[in-house]
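Peer 1: give me coordinates for this.
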Amino acid sequence: MNLAEFGVKRPITNLMIFCGIIIISLYSFTRLGLDMMPEIEPPAITVLTVYPGASPEDVEIRVTEPLENELASTPGLEKINSLSGQGVSRITLKFVWGVNLDEAANDVRERIDRAKRVLPSIPDEIDEPFIFKFNTAMIPILFIGINADQSYPYLYNLIDKQIGDPLRQIPGVGTVQLHGGWERQINIWLDRHKLESYGFSIIDVRNALALENVAMPLGSIKSGRTDYLVRLPAEFANPEEIKLVILGKRGDKLIYLKDVAEIEDSFKEVEMMARINGRKGLMLIVQKQSGVNTVEVARRVTKELGKITASLPSDVDVRVITDTSQDIVDSLRSLRSVVFSGAVLVILVTWFFLGYVRPSIIIAMTIPFSLLIAFIYLFLSGRTINVISLMSLTIAVGMVVDNVIVVVDNIMRHIARGERVREAAMIATREMFLPIAASTGTTVAVFFPLLFVTGIIGIMFNELAIIVTVTLIASLFTSVTFAPMLCSKILKSSSSDNLNGTKGFSAKFVGKIENIYSGILKFALMNRKKVILAAVVILAAGILLSRFVGTEFMPEEDSGDLNITIQLPVGTRIEESDKFASLVEEIVRKEVPELRTISVRIGTGSGMGAIFGGSTGPHVISMRVRLYPKLERKRSSFQIAQMLRQKIYALPGVMKTDIFAGNPLARVILGTGGKAIQVEISGYSFEETDEAAARIKAVMENVKGTVDVSISRETRRPEYVIKIDREKAASAGLNVKRIADTLGAGIAGAVASYYREGGESYNIMVRYNEDSRRRPDD
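Peer 2: I've put the predicted structure just below:
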């Protein structure tokens, strides 16, 4: 019994099989995640090391070079890049595609451990090197802006506890990060002159605080029948107790900390500022876990956010600035409508050319089965519904009907000859099985090589190839089982009983088309040389014109988002950067009436920005501009970006500007730092490479179409260099390490201990007051 006979002779079994397919497909569909693109993990590992306060030269010599020397021997390594900046080292290891990144990460950890013997001491001088593997699932799904007036000083702790903690408990949420705001800290502002008058140093104060703020278990004492635990709870109960820490005794007088310092329950020094729509606030960024439904997680977060905001102080304003799930929903909704419209058009076209209603209904009923099987594959393979998978289904819609049209048309032909419907369904399907199987095989053969494409393109086209292949094989199975079964039950032996709909009109239309085609064919056969010459000319013209067609990794998309990064001279104070950012904000509000929201971050830390190759420091300004939807504005985001580019470049003090209005996915995946073209310059001299970079930059700026041309290497930050007379230091009983620790604690500050309250720990920072470190002479 062949497949056609099975389908016709076992209709109930056949129907149950396809009902089972529907149930499994619908179950798979409800469990599939929604995302913009397939999950992509570029073969790269970044090693990030923070060396607080170190110059780029020190970072390169003491951190980057030792790590590079060890990491260069990592198996599978294709290329290694490093960047040594102010207080941060970033080393990017790029591997060949196909390398197991988990194993590569273990190899990297082993080499970092070997390099630690020559690195500055951890954790006294540098932080533990951090290994980072990028995945597209790490792209934030929500940017939430929070403003406040009276509550602003305590906004960071308020939002971290009342919003951050509940959001972190939501299933599917990966991390919740806060940027901006003030973080609580106990500041010990030492008066250097008073401290010296009593004969103490800042190191003495740091040690005294560490020794006096102690909570330790001391073992146990057995007395009688009871075993008592012994502990020493001697931590500071409140900030006032810190004032009474005894530094020592001078004569008969005890010297308290309050005698030489001002103790302040305040905040950390501001390293990052945030504003949302011109008001000071903070930014909350939500990332999802890998493999979960982006849209569902974003929906849960926004729902929970609505509940939480009701309990916040009245002056706290919470609003979602960017919701990437909405872009996903809009894109997928558009593609779904295309798939549905395509299916309807296929059915109408089939009805028109076949001319009968019943056969058209049979063909229409087979389409969903072929497409639904694709959802089973997506679920079993752990993939998501995304732009690529829906695009693949759009392509497949027009292909899955080919086989069933051939089968149904042949069945109709046998019925027209007078055969009984049941026999006609089996015989006609058997006749067409090999031709449609060969046709399906040739189509699959076209897509099959895409499975062997590597790299990012391979990740995208592999999914397309597999989905199209699965749907085509499903359509073949449906055509030789389900379609003949439906024909045997629905079609009638008389053509008139099959609901003649458009047969007469379509026959006339097809006849006219055939007449036109026969005329063209006759002309071609009588003028063979002319036709061949015309074909050659068209082919040659196509080849010649292809060089004028642009190429790009991702098409430009007007999503209504503008990302602006401005760099001021290195060393600019964050307060000055804040003033400059306010000026740019005014320009945006004045020149962009299409503006919906604008958020600003001044000063970026050494976290995600450094990992992705971005510049860090108080001189960096990052803006995120959200425009009204495309249909509600006359100008495109690219036109607005070009206008703002000209306005910002005209401002004095701007060193670099990057304004991006396209799809950010390509720059994130490729790690190009937002630049479509990069020229790498290597050499043994900073001066020579800087000179070469400047010349190349001048040439590129004169190339038509280039914008935001910049040199990645930053200018050197202004600095003071302290030189120590070792003989004088030795005669005073000092060594270089003691001097360095004293100056570092006095200028940058040092965490002496921790103050605990309400289950939270806050730094106790010792530092010279402003008057004691205002000038180099101090």
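
Peer 1: every contact and neighbour count from this point should use C-alpha atoms.
Peer 2: Will do.

Peer 1: burial measure for Lys723, as a count.
Peer 2: Neighbours of Lys723 under the rule other Cα atoms under 10 Å: 6.

Peer 1: separation between it and Arg774?
Peer 2: The spacing between Lys723 and Arg774, counted by Cα to Cα, to the nearest Å, is 19 Å.

Peer 1: for Ser381, same thing?
Peer 2: Between Ser381 and Arg774 the distance is 62 Å, computed by Cα to Cα.

Peer 1: what does Ile388 give?
Peer 2: As judged by Cα to Cα, Ile388 and Arg774 stand 59 Å apart.

Peer 1: then Thr294?
Peer 2: Applying Cα to Cα, the value for Thr294 to Arg774 is 50 Å.

Peer 1: between those two, which one's more packed in?
Peer 2: Legend: neighbour count by other Cα under 10 Å for Thr294 and Arg774, higher for Thr294 (27 against 11).

Peer 1: wait, that one touches Lys288, no?
Peer 2: Yes. Using Cα atoms under 8 Å, Thr294 is in contact with Lys288, at 7.0 Å.

Peer 1: secondary structure class of the nearest residue to Val751 once chain neighbours are set aside, three-state.
Peer 2: Leaving aside its chain neighbours, Val751 sits nearest to Met765 (4.5 Å; criterion: Cα to Cα, 6 or more residues apart in numbering). State at Met765, reduced to three classes by DSSP: H, G, I helix; E, B strand; the rest coil: strand.

Peer 1: helices of the stretch 201-350 of the chain, start to end?
Peer 2: Taking DSSP state H, counting those that start in this stretch to define them, one finds helices in the stretch 201-350 of the chain at 202-212, 239-242, 294-309, 324-354.

Peer 1: elements contacting the helix or strand following the last one?
Peer 2: With elements assigned by DSSP states H and E, the helix or strand that comes after helix 324-354 is helix 357-380. Applying 3 or more Cα pairs under 8 Å, 6 or more residues apart in numbering; DSSP states H and E, we find helix 357-380 packed against helix 11-31, helix 324-354, helix 387-416, helix 455-490.

Peer 1: go through stretch 763-778 and flag the buried ones.
Peer 2: Asn763, Ile764, Met765, Val766, Arg767, Tyr768, Asn769, Ser772, Arg773 (16 or more other Cα atoms under 10 Å).

Peer 1: how about the last one, nearest residue that isn't a chain neighbour?
Peer 2: Same thing as Arg773. Arg773 sits nearest to Ile747 (Cα to Cα, 6+ apart), 6.6 Å away.

Peer 1: number of nearby residues for the one you found?
Peer 2: The tally of other residues near Ile747 (other Cα under 10 Å) stands at 16.

Peer 1: structure for this one too, so we can compare:
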Amino acid sequence: LVTVNLTANTDLNSAEEFEQLVIRESGGAVVRLKDVADVVLGAEDYDSEVRFSGQKAVFMGIWVLPNANALDVLSGVRTELEEINRDLPAGLEGGIGYDSTVYIRDSIDEVLKTLAETLLIVVAVIFLFMGSLRAVVVPIAAIPLSIIGAFFLMQMAGFTVNLLTLLAIVLCVGIVVDDAIVMVENIERHLSEGMKPFDAAIKGARELVGPVISMTITLAVVYAPIGFQGGLTGALFREFAFTLAGAVLVSGIVALTVSPVMCAKMLKPGMEDHGFARLVNRGFSRLRDIYGRALDAVLAARPAAYFVWAVIALLCIPMFRMSPSELAPSEDQGIIFGIVDAPANATVEETARYAEAANDIFFSEPETDFSFQLTQPSSGFSGMRLKPWSERERTPNEILPGLAAKLDRIAGISVRAVTPPSLPGGGNFPVEFIIASTAEPEQILEIARTLQQKAAASGMFAFPPIIDTKIDQPEAEFLIDRDMVASLGLNLRQVGEDISAMVGGNYVNRFNIGGRSYKVIPQIQRAGRLNPDQLESIYVTGPDGRLMPLGAVATMKQSAQPRSLNRFQQLNAVKLSGVAIRPL
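Peer 2: Next up is the predicted model:
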């Protein structure tokens, strides 16, 4: 006896094998699937089209996890894309259509450039006001020490090097030198009185222990509370506040420890009476005399001074209330998005044809580098990537008005050009307004349309706000005559299955090609289902297995239905989304 593994070749692994399937046999005649149907290996559906700079493409979106670093993720994506491009056949090329980290990297580079310029300016200003290279070295040394301390605290707190932490470093450059400058000035004063450098450093440091500590704590407690705020403000500025407060605390420690020691070693008696330092001191003496006379004049007219102070203080209230407010000013991120809205009964071919006209308008702007478009039958999303900052003169906000006017002339679709917000918000648009009620969606929609008209008439929005609820989706319903079905000896399940198999687009089985599983989807040819009336002529299983037209047992009813029914906190809701052209 032996053991043998038995297998059978029942699997179908190619379109040719499906074509050879026998679906009927009568009188020795065989009807195969290829005799009544076209068998093709194609896409699961054809409800979307992707183009890159006008050429057909395949799109894959990558979303970064909340706890991931976008710069690291996109760096890995670029590395993998290089490997993929090496394996692609001739004529195919992979690229990145939109990379938000380009703006982040450029912004970080600009901040680093600003940091270098700030260091040079601070050094120059300190030298001009102190007049001595020896005296300048002491406060300058406090800058790198304080920055190193700030980076150490960032590491301890788990902060990353980002725009906000770098902004904190830039601001702290001008703040951390204050304590060191005060310390140097006080020690120089004791040196001018005849004290030895070491004794002057000890006495000067002891005199300023209290003031330096109070200054440091005051500055720290001004910034630190920002980091304890909740919501979006706290999430955005927590790292900024704690980094800046940490740098200030470190600068206070440096001013009380390192600065006196450096003064004892580097400062010499009589330095202020020679060279450039002498000219600086003379200038400050004259300035001090002018300030003293102005102060005496103000103190002599105290009632008038109090009155001016009170008026200025009271004016702060109306000035604050009348000032426009917004989350963040718009930034040049080098991208303009296009939001496409098409009729509910449009096909992807029709929408793509109009989207192609929008792409031509994108490239009519000289600042355009490339574009991408994701088109669906009744909606779409596109982007117009601009050339780098150094290669163009106009910003997205300057391009936007003219571009929007050109896009408005496209008849078949509505394309709304917008720029991405500088900071992330709670939704997809800068302004989102939700109307929630127990009323029917149709009633809420009427209210939303009234608000839309008033918002458009106000001139405060780039385009009329978008309403997410639209009751315009064509729907064709088969009304099956149950009595007729019963009289013919049929059942509703069989009729429903026949209709679903022919027009539903659902898969009935799977097959394997190259170790991968694909769906088998039966469907009537597109030419036979271009409109609902044609469906009454399709055949379903009739009595004794014979075929009969669907119109014999069913009629067609057409109506308009909502594209989607949205809810907010368990209430019927309609949302208006818009882009304000000025602070609201």
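
Peer 1: list the TM-score for the superposed pair.
Peer 2: With the length set by TM-score structural alignment, normalised by the length of the second structure, the two chains reach a TM-score of 0.83; 533 aligned residues with a Cα RMSD of 2.9 Å.

Peer 1: what about the equivalent of the residue nearest to Val751 of the first structure over in the second structure, distance to Val503 of the second structure?
Peer 2: In the second structure, the residue paired with Met765 of the first structure is Ile521, using TM-score structural alignment. The gap separating Ile521 of the second structure from Val503 of the second structure is 10 Å, by Cα to Cα.

Peer 1: quick one: the strands in the stretch 601-750 of the first structure?
Peer 2: 617-627, 656-660, 750-757 (DSSP state E, counting those that start in this stretch).

Peer 1: mean neighbour count, those strands: which tops it?
Peer 2: Among the strands of the stretch 601-750 of the first structure, the stretch with the highest mean neighbour count (mean count of other Cα atoms under 10 Å) is strand 617-627, at a mean of 23.

Peer 1: the inter-axis angle of it versus strand 656-660?
Peer 2: Compare the direction of strand 617-627 of the first structure with that of strand 656-660 by axes from the mean of the first three to the mean of the last three Cα atoms, to 10 degrees and you get 30 degrees.

Peer 1: what's strand 617-627 of the first structure packed up against?
Peer 2: strand 561-567, helix 574-591, strand 595-604.

Peer 1: quick one: which of those is nearest Ala666 of the first structure?
Peer 2: Minimum separation from Ala666 of the first structure across those (Cα to Cα) falls at strand 561-567, 14.2 Å.

Peer 1: what range in the second structure does that closest one sit on?
Peer 2: Per TM-score structural alignment, the counterpart of strand 561-567 of the first structure in the second structure is residues 335-341.

Peer 1: neighbours around the counterpart of Glu49 of the second structure in the first structure, how many?
Peer 2: Counting by TM-score structural alignment, Glu49 of the second structure corresponds to Met273 in the first structure. Met273 of the first structure: 24 surrounding residues under other Cα under 10 Å.

Peer 1: re earlier: nearest to Asp561 of the first structure among the buried residues of stretch 763-778 of the first structure?
Peer 2: Ranked by distance to Asp561 of the first structure (Cα to Cα), these are led by Asn763 at 38.2 Å.

Peer 1: quick one, what contacts that closest one?
Peer 2: By Cα atoms under 8 Å, 6 or more residues apart in numbering, Asn763 of the first structure lies in contact with Gln185, Ile186, Val751, Ala752, Ser753, Tyr754, Tyr755.

Peer 1: same thing but 6 Å
Peer 2: If you count contacts by Cα atoms under 6 Å, 6 or more residues apart in numbering, Asn763 of the first structure has them with Gln185, Tyr754.

Peer 1: how much space separates it from Asp265 of the first structure?
Peer 2: 10 Å.

Peer 1: among the helices and strands packed on strand 617-627 of the first structure, which is nearest Lys697 of the first structure?
Peer 2: Evaluated with Cα to Cα, these place strand 561-567 nearest to Lys697 of the first structure, the distance being 17.0 Å.

Peer 1: how many other residues sit next to the residue nearest to Gly418 of the first structure when sequence neighbours are not counted?
Peer 2: Nearest in space to Gly418 of the first structure, with sequence neighbours left out and distances taken as Cα to Cα, 6+ apart, is Ser493 at 7.3 Å. Applying other Cα under 10 Å, we find 19 residues neighbouring Ser493 of the first structure.

Peer 1: same thing with Arg299 of the first structure?
Peer 2: Using other Cα under 10 Å, the number of residues around Arg299 of the first structure comes to 15.

Peer 1: quick check: it vs Ser518 of the first structure, distance?
Peer 2: From Arg299 of the first structure to Ser518 of the first structure the distance is 59 Å (Cα to Cα).

Peer 1: how about Val703 of the first structure?
Peer 2: Per Cα to Cα, Val703 of the first structure is found 53 Å from Ser518 of the first structure.

Peer 1: in what helix or strand does Ser559 of the second structure lie?
Peer 2: Assigned by DSSP H and E, Ser559 of the second structure falls in strand 554-562.

Peer 1: which SSE is immediately downstream of that strand?
Peer 2: Following strand 554-562 of the second structure toward the C-terminus (DSSP H and E): strand 566-568.

Peer 1: where in the first structure does that following strand fall?
Peer 2: Following TM-score structural alignment, strand 566-568 of the second structure has no partner segment in the first structure.

Peer 1: number of nearby residues for the closest residue in space to Leu244 of the second structure that isn't next to it in sequence?
Peer 2: Residue nearest to Leu244 of the second structure in three dimensions, not counting chain neighbours: Ala168, with 5.0 Å by Cα to Cα, 6+ apart. By other Cα under 10 Å, 22 other residues sit near Ala168 of the second structure.
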